[in-house]
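In: Sequence and predicted structure, then a few things I'm wondering about:
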Amino acid sequence: MGRAFAASIQKEREVVFNQNYLAKCQVSTPHNVAEWAWSKVNEFRPEKVSKVLDLGCGDGRFSIYGDFENYNGIEIDPKHERIQNLPANVKINHDCALLTQFELHDLCIGNPPYVRHHDMDSTWRDIIANQLSETSGITIDRRANAYLYFILKALLSTKRDGIVALIVPFEWVARPSATWLRDFISSNGWSVHSYKLSDSTFPRVLTTSSLSIIDKSTTSSKWFYYRVNDDFTVTTIKSPSESSCKVLKYSKRHKDLFANRGLSPGTQKIFCLTEFDRLHNKLKIGRDVSPCVTSMKALKTDVKILTKKVFKESYVKSGARCWLIRSDKPLSKELKIYLDCVHEDERNTSTCNNREIWYKYAYPDTAQLLLSTGFIAKAPQVIENAIGAKAVGSVAGIYMAKPLPMRKIANYIRNYNFENRIVKHAGKLRKIEINQLNTVLQYALSNFRSQ
C-alpha cells in the first residue's frame, strides 16, 4: 500500500470516528434477539464454531450466547462500554471493520450499522467501495446503505463453507440498491434465509429488521423467507411481500409516461421554506420561490386535485415546508441575503458539498401527477397537480410527454393492488421504488391503448 493511499485511509478512519457518524448508527441489539440469533445459527451449524467475527460488536453481547473457540469483535467507538467479565476467548479491537483485513472465519455474526449513503462521507465511501470491489470483483452501487457494505465484508471474511448471520433491514432482499449484492450471492450458489422480525423488536428503528443468514456451504442459490412473531416462533412466507404475488418488478421509464423521484435539493430545512420563512426573508413567489410538495400527510385521503385552495389550506396555512427556493436563475437581493446567511454547518451535506455552487441545482420539471411513495393503504395517494407544484423528497412526480388521460391514469394507480406486491418498510408502511412505479404506469398505458 502506497504512502499516499495509507495516509488517505488514516484520514478516513478519523472521519468515521466522530459523534455524528456514531449517533446515526448505534442501535444495540436486545439480548433476547442476540440469543435467538445464535439459536438459528446452531440449526445450520450444530457443532461448536471455531472462529467467530463480529464486525460491529458494540458491548460484545453477541459473544455471551454462542459456543465457539475464538471470538474476534471489532468496534469503531473506543468509548463504547463492554459487558463486564467477557470470556477469555473474546477479543475486542477498536477499528473500522471495513478498512481492516481479516483472516477467514467460520462465522460472522452481529448487527452492522445502518447509515444511508447520503450520510456517509463520500471520500470514505469511495475508498471502502473500491477496496471491496477489488477484493470481490464486483461493482458496488454507491447508493448502498452502510449495512450492505458490511454484508459483503462478512462474506469476504468467512471461509468457503462459512456462514453469515446479521441483523439487517428486511428490505435488502428486494431493494434495487442491493441488487449487486444479491446477484453476487446467487452467482456463488449460496442460500439465504431471511427472518423478518416483528416491529416491536427494535421500537426506536423505523425500518423492519431481519436476521439474514447466508450459508456459503450450499450451491443451490435458493432464497427463503420467514416471519418471526413476538415470541420468536417462525412462519414461512412465500415472498418478501408476504403474499403469493411476486414483488413488483422494476422497469425503465417509458418515453410517453414515466415517474421521477422527488427533488433532493440538499436539505429541506434550507431549500424548502414555510410561509413564515418566506415572509420573514421577504421572498416573492415566482421570483424567489415556487410551490412544492414534500409530503402528503397533510392532505385528506379523498383529495384528488391539488388546487390553489387545497394548497393554501393544507400547506401554506398549516406551516408546512411548501416553498422551494429558486436558484436556477439570477438571485434577487433578498434571496442572496437569505442564502448568504446560511451557516456552513447547516449546508454540510454531500449534495451541497458536491456542487460547484452549493445552492445551485437543476430546477425540476413540473409533473402532471404527484404521488406519495410511502403509504399504508392498498395504494399510494396520487393527486392531479393543478397548481404546478414541484415534487420534493418522498413525493414522486408522474410525467406525460404527450396528452394522455391523466384522470384515468390516476384512478388506475388508486385501484392497483400495491399492497401484495410491495415489501413492507416498517410496520404497515410500504414504500414504492420509482422503477416499480414505472412498471405500473406501463401497465396503465397498455391498458388504455388496448381499449
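Out: Right, received. Where do you want to start?
In: Every contact and neighbour count from this point should use C-alpha atoms.
Out: Noted.
In: Please name every helix or strand in contact with the helix or strand encompassing Asp277.
Out: According to DSSP states H and E, Asp277 maps onto helix 275-280. Helix 275-280 sits against no helix or strand, with contacts defined as 3 or more CA pairs under 8 Å, 6 or more residues apart in numbering; DSSP states H and E.
In: could you point out which element follows it?
Out: strand 289-293.
In: Can you mark which positions in the following helix or strand past that next one are buried?
Out: As assigned by DSSP H and E, the chain's next helix or strand after strand 289-293 is helix 308-311. Going by neighbour count (16 or more other CA atoms under 10 Å), the buried part of helix 308-311 is Phe311.
In: Quick check: which helices or strands does the helix or strand just after helix 308-311 pack against?
Out: Remark: after helix 308-311, the chain's next helix or strand is strand 323-325, criterion DSSP H and E. In terms of contacts (3+ CA pairs under 8 Å, 6+ apart), strand 323-325 is packed against helix 268-271, strand 272-273, strand 289-293.
In: just checking, what packs against the helix or strand hosting Ala444?
Out: Using DSSP H and E, Ala444 maps to helix 434-450. For helix 434-450, the packing partners by 3+ CA pairs under 8 Å, 6+ apart come out as strand 257-260, helix 406-415.
In: same for the first one, what does it pack against?
Out: Meaning strand 257-260. Against strand 257-260 (3+ CA pairs under 8 Å, 6+ apart) you get strand 395-400, helix 434-450.
In: okay, pairing it with this:
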Amino acid sequence: MNIYDIEKERLNVQHKIDESKSMVERNKLGQYATPPGLASEIVDFVLTIRKKMGKKDEVIRFLEPAIGTGSFYSALLQKIDNEQVEIALGIEKDEEIVNYSQNLWRGWNLDIRNGDFTQEVNSKDLFNLLITNPPYVRHHHLDKDYKELLKNAVKEQLDLNISGLAGLYCYFILLSHKWLENDSIAAWLIPSEFMDVNYGRVIRSYLTEKVTVTHIHKYDPKDLRFDDALVTSSVVVYQKKTPCDLDMVTFSFGGSPKKPLITKTVSIGELKKIDKWTVFLTPNSTEENNKEDQTYSILSEFFDIKRGIATGNNEFFILSKDDAVQKGIPFECLRPILPPPRILKNDIIESGENGYPLLNENLVVIDCDLPEEIIQERYPDFWEYLQKGKELGVANGYLTSKRKIWYSQEKRQPAPFLCTYMGRGEGDSNPFRFIWNKSQAIATNVFLLLYPKGSLKKALNNDPLLYEAVFNALQSIGHEQFIKAGREYGGGLKKVEPKELGKISAKKLARIMGVQESEQPQQLTLLL
C-alpha cells in the first residue's frame, strides 16, 4: 500500500470512530478529527516555513501529542519522502483509536503509544517537528486533582502560573516544551480564544518569553473547518529558541495560512505590550486607531456593567404573566423580565402599568423569599407548582442547590440600558444591540446590564432628557469596537463579556458630557 491508499483507509477508520461516539461524548473528550484538507494545508505551510529557515533537507524527528488516526502524519508523508523521517512518535489516550491506528500505520516508521501526553515521560529522543490538533477539553470537564497536577507540572517545568479556567490544549502546549530540541518547529491548531481571554495570557506569555512565535493564522469564523465544532480555529507556529524583541511575528486572517485575506506583522516587543492579540486580525484596524481610542473614556467609567440573572432553569422559573396568574403565583413572588433578544424586536422598551414593559406578551420570573411552609399556607396552588419543580429536579440543579431558598433569584435592579451578550452580524452590521429599558423589567444573562454611575448618574437624575442622548451614543458604537473588545466563535458567533464591554471606547458619550458642561454651566457641579 502507498501513502494514498493508507489515507483512504484512514478516512474510513475515522468515520467508523466518529459514528461510534455520541456528540456529547466527543465534546467531553475534546475529540475533533482534523479534516484532511485542513491537515494538508497546515503541513504545507509548516514545510514552507522550514524551507525558509534552511531546514528543508534536515531529517525529521516528528512528534504528534494527540495522534488520533494520524491525519498530520499522513499529510506529511504525502509531501516528503518517507526516508526523510528519522523517527516519528504519536501519543493517543483513547485505547480504541490506538488499536485502529497501530494496525493502520504498521510498517510506516510511526511509533504509536497509548497514554496521556501530559503524563508521559519523554525518552532520550528529542523532536524537531511537532504538528498537532490537541484535544479541546474545557476546564470544567477536567478532574480537580488532575488539573492541580497539570498546574504544578507547568509551574515546575516553565515557572509559569496557569489559570484554572484554561482548557486542556493549553497544558498540551506548555508541557510539550521539554520534548522539543532547540531550534525545533511546532505548529498547533487550537481555538482562537487564547488570543483574548484571561486564561490565555499564559500562552501569550509563553509565545513571547519562552519560544519565538513566528506566525499566527486565524481562520474566518464563517468558514467552519470542523463540521462538529463551534470554535474558531487558529494555527500557531513557533520555534524553540530564545525570543528577541526585534523578531517579527506575522498575523494573518481568512483564506489559508499561505494565502490569507489579511496580513500584518508586529514585533515581539510590541506584542508583549498588547493584551488582546486579535486586534491585529481585525479588518481596517490600525495602530493609530488603537492609540486614538486609548485617549478617550471607556464605558466602564460611566457604567457598572453586570450580567443578567441566571435562573438555573428558565423553562420552570420564567412564565407568561397570564400563565403565572393561572397557576396561582402571587405578584409579590414575581418580577417582570424581558424576553430574549430574538423575541425582543424593539430597541426602546416603554413602561406600562406597574412598571411592566409594553410588549405583546409580558413575561415574569419567579423570585420569592418566603419559606415553603408560608407559601403552602397562603398560596397552595403556587406551593403545588414548586413541588412539581422538585419532582423535575429543578431544586437540585447546579445553581438552585447553592441558594438558601432555591426559588429566590439573584438580586438585580432594572437597568436602564442593556446590551445583548452574543450575536451574529454580516459585513459591517453590528452583531450586538443596545436596549433602552424604561420599564421595571429585569433580564436574564443573555443581556449585559448597564447601570449609570458617577457623573453620568448625577446628570441623568438631574435631567432625564439626557437618557435619549446617552442611548444614541451607545447605539453609535460601531461593530469594529465590539470585535476588538470581544471574541469570535465558529459560524460568525460573537460574544462580549462585562469587562470587555467596559473597555470599549465611549467617545461620543464623553463628548455629550463635555457639551453638557459647556452649554449649561449651571449644571457643571452635577457632572463632576
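Out: Thanks, I have it. Only a predicted model underlies this, so the values are computations on that prediction, with no experimental measurement involved.
In: Please state their TM-score.
Out: Here the TM-score for the pair of chains, by TM-score structural alignment, normalised by the length of structure 1, is 0.78; 424 aligned residues with a CA RMSD of 3.9 Å.
In: The helix holding Asp277 of structure 1 vs structure 2 - mean distance after superposition?
Out: Taken against structure 2, helix 275-280 of structure 1 registers an average deviation of 8.0 Å after superposition, with mean CA distance after the TM-score superposition for structure 1.
In: in that helix, what's buried?
Out: 275, 278.
In: swap in stretch 203-223 of structure 1?
Out: So, applying 16+ other CA under 10 Å, buried residues of stretch 203-223 of structure 1: 207-216, 218, 221.
In: before we move on, what about stretch 385-393 of structure 1?
Out: Applying 16+ other CA under 10 Å to stretch 385-393 of structure 1 flags 385, 387-393 as buried.
In: All the helices of structure 1, residue numbers only.
Out: 3-16, 19-25, 31-44, 122-136, 146-156, 179-187, 268-271, 275-280, 308-311, 333-340, 350-353, 406-415, 434-450 (DSSP state H).
In: could those go into JSON lines alongside distance to Pro364 of structure 1?
Out: Converted to JSON lines, the helices of structure 1 look like this (distance: least, CA to CA, whole Å):
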{"stretch": "helix 3-16", "distance to Pro364 of structure 1": "33"}
{"stretch": "helix 19-25", "distance to Pro364 of structure 1": "30"}
{"stretch": "helix 31-44", "distance to Pro364 of structure 1": "45"}
{"stretch": "helix 122-136", "distance to Pro364 of structure 1": "24"}
{"stretch": "helix 146-156", "distance to Pro364 of structure 1": "29"}
{"stretch": "helix 179-187", "distance to Pro364 of structure 1": "28"}
{"stretch": "helix 268-271", "distance to Pro364 of structure 1": "13"}
{"stretch": "helix 275-280", "distance to Pro364 of structure 1": "20"}
{"stretch": "helix 308-311", "distance to Pro364 of structure 1": "19"}
{"stretch": "helix 333-340", "distance to Pro364 of structure 1": "19"}
{"stretch": "helix 350-353", "distance to Pro364 of structure 1": "16"}
{"stretch": "helix 406-415", "distance to Pro364 of structure 1": "20"}
{"stretch": "helix 434-450", "distance to Pro364 of structure 1": "16"}
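In: just how off-centre is the helix holding Asp277 of structure 1 within its chain?
Out: 32 Å (CA atoms, centre = their mean, to the nearest Å).
In: could the buried residues of stretch 385-393 of structure 1 be laid out in CSV, adding distance to Val115 of structure 1?
Out: Conversion of these to CSV gives the following (distance: CA to CA, whole Å):
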residue, distance to Val115 of structure 1
Asn385, 34
Ile387, 36
Gly388, 34
Ala389, 31
Lys390, 28
Ala391, 25
Val392, 21
Gly393, 18
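In: Please identify which pair of those residues lies farthest apart.
Out: The distance between the two most remote of the buried residues of stretch 385-393 of structure 1 (CA to CA) is 18.2 Å, for Ile387 and Gly393.
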